[in-house]
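>>> Model the following, please.
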Amino acid sequence: MVSSFLPSSSSIRKKSKKTRIYLDSLPEDLLVEISSCTGASSLSAVRNLRIVSKSFRRICDERYVFYRLSLKEIDYPPWHQNSEIFFERCRKSGNPEALYQKGFINYFRDDLKHEGLEYLAEAAEKGNREAKYVYGLILICLGDKTKQKGFKILSSVIKPLMPTTMEEMVELRYKIKKIRDSVLWPDNPVMERLKTVYVREKCQCDCKTRMLLVRNHGWYRYGDDTDMNISSACEFCLLHHEVELFLR
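The predicted structure follows:
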């Protein structure tokens, strides 16, 4: 019979208990690193890790693990109180994704521009690419002393993507559009004010980049109809193009 080739339930329990003992005997800093690396890749994996042992359950609740948690599997903004509490805990732990989302909501939906910019700036400093993109765009729109800083921040996002293809750029736009569409209604007053104050300076390039961007003006992709390499395009025009796409 097939069952004769399967281990008994008692042997499985013994093996599981032995595995748990081995895990609990690992150094705590190693358990923290395992938990944080797991959390950075998948939130559902952390949920599974919590049931492995008491040590993992305790460590998965530590601030450092919440700081590194990936929030990609959760819709934002949260619609349930438990989800809202969870996001707030991530934010207080300095989680870059939570800071970015909080900043976006504060700035555009709640019209708390000062607080929103602070959260976006903090998330950008921690390396969150979406936060850099949005923070840079806002600074460019506001003009005056912040404009050059905005160009520098947005360039740090776009320039690394220019040498090869724009697939990553398209993916980044999609992520930003997703949160924008989920929290902003048409004719959002904050967005309308940014459109009003935004000024595009004339560029001294040969206009080839501008012509390319006119032909490929969609939010999601540049398109296949191109006679030039993106890596040779005018960076100034590309940066302004991103601003105009976002404000559209």
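
>>> Only C-alpha atoms from now on, for both contacts and neighbour counts.
Noted.

>>> Just give me the neighbour total for residue 139.
Each residue near residue 139 was counted by other CA atoms under 10 Å, and the total is 22.

>>> Can you tell me how far the residue nearest the centre of the chain is from residue 10?
In the chain, the residue lying closest to the centroid (CA atoms, centre = their mean) is residue 130, at 4.7 Å. Applying CA to CA, to the nearest Å, the value for residue 130 to residue 10 is 50 Å.

>>> Please give the structure of this sequence too, so both can be compared:
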Amino acid sequence: MGEDASVNNYDIISIGDSASSNDDHSNSDRTNYFRNISLSYFAAQPTEMLSKHLEFKELCFESGNPEAHYIEGILQLFVKEDEQAGLYHLRQSSDGGYIDGTYLYGLSLLAVERFHKGQKYLDKLGWKESRSTSDQCWERVKKSLTDIPYFMNQGYYIARANLETLCGCRSRKRRGRVCNHGYYYERLNQFVEFAMSKNN
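Next up, the predicted model:
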């Protein structure tokens, strides 16, 4: 699509219309377009989709765009405080292959004391072999959550304390590696500390 088809006025040009008489759009697929369109701008600033760009967001949902589910998961969980809807959208994001959605879904499950399932999703990022993927996910997730007002929940403190209890090593290294519960505690602690900092 041309420069005029921005996020703000994407509907000006009908999907499938030719921007040039020389272009062949015979294989154009509206669903595929909205499923794969990058929403990185909105992922970094999710509140932009809270009340604006609603039709655009719906088109992305209908097409199964995992990044759209990630954004909606953040809005539902941390702005509207709808845990069920928030976790649903984050799972859709993860199941759609969006790794930041996988990370935040796993982390959010830890924060509501669904430890086993949260660990299962965080394990998908291969942290036992290398932490680089999960570290990068956390940096992007932090950027997404920076756009959200204070979202600390009392339950997060309780989840952190209970997960720490499960971790006998309290995140200390054993034989050069952090034990399993130590890794999950470390990640939840990062999240809780970040959430707390939003109130300062």
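
>>> Assign residue 127 of structure 2 to one of the three secondary structure states.
Each residue gets one of three states, and residue 127 of structure 2 gets coil by DSSP: H, G, I helix; E, B strand; the rest coil.

>>> Excluding chain neighbours, what is closest to residue 103 of structure 1?
Nearest-residue entry for residue 103 of structure 1: residue 116, 4.0 Å, with adjacent residues in sequence omitted and distances by CA to CA, 6 or more residues apart in numbering.

>>> Map that neighbour across to structure 2 for me.
Counting by TM-score structural alignment, residue 116 of structure 1 corresponds to residue 86 in structure 2.

>>> What helix or strand is that match located in?
helix 83-95 (DSSP states H and E).

>>> And for residue 52 of structure 2?
Assigned by DSSP H and E, residue 52 of structure 2 belongs to neither a helix nor a strand.

>>> The one 4 residues further on now?
Secondary structure from DSSP H and E places residue 56 of structure 2 in helix 54-62.

>>> after superposition, how close is the helix or strand just after that helix to structure 1?
As assigned by DSSP H and E, the chain's next helix or strand after helix 54-62 of structure 2 is helix 66-74. For helix 66-74 of structure 2, the mean deviation from structure 1 after alignment is 0.6 Å (mean CA distance after the TM-score superposition for structure 1).

>>> I'd like to know which elements helix 66-74 of structure 2 is packed against.
helix 40-44, helix 54-62, helix 83-95, helix 99-111 (3 or more CA pairs under 8 Å, 6 or more residues apart in numbering; DSSP states H and E).

>>> what would the ones you listed look like in JSON lines with distance to residue 77 of structure 2?
Putting the helices and strands packed on helix 66-74 of structure 2 into JSON lines (distance: least, CA to CA, whole Å) gives the following:
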{"stretch": "helix 40-44", "distance to residue 77 of structure 2": "14"}
{"stretch": "helix 54-62", "distance to residue 77 of structure 2": "17"}
{"stretch": "helix 83-95", "distance to residue 77 of structure 2": "4"}
{"stretch": "helix 99-111", "distance to residue 77 of structure 2": "9"}
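
>>> highest average neighbour count across those helices?
With neighbours defined as mean count of other CA atoms under 10 Å, the helices and strands packed on helix 66-74 of structure 2 peak in mean count at helix 99-111, which reaches a mean of 26.

>>> Please state the offset of whichever helix or strand comes after that one from the chain centre?
Note on helix 99-111 of structure 2: by DSSP H and E, the next helix or strand toward the C-terminus is helix 115-123. With CA atoms, centre = their mean, to the nearest Å as the basis, helix 115-123 of structure 2 stands 15 Å off its chain's centre.
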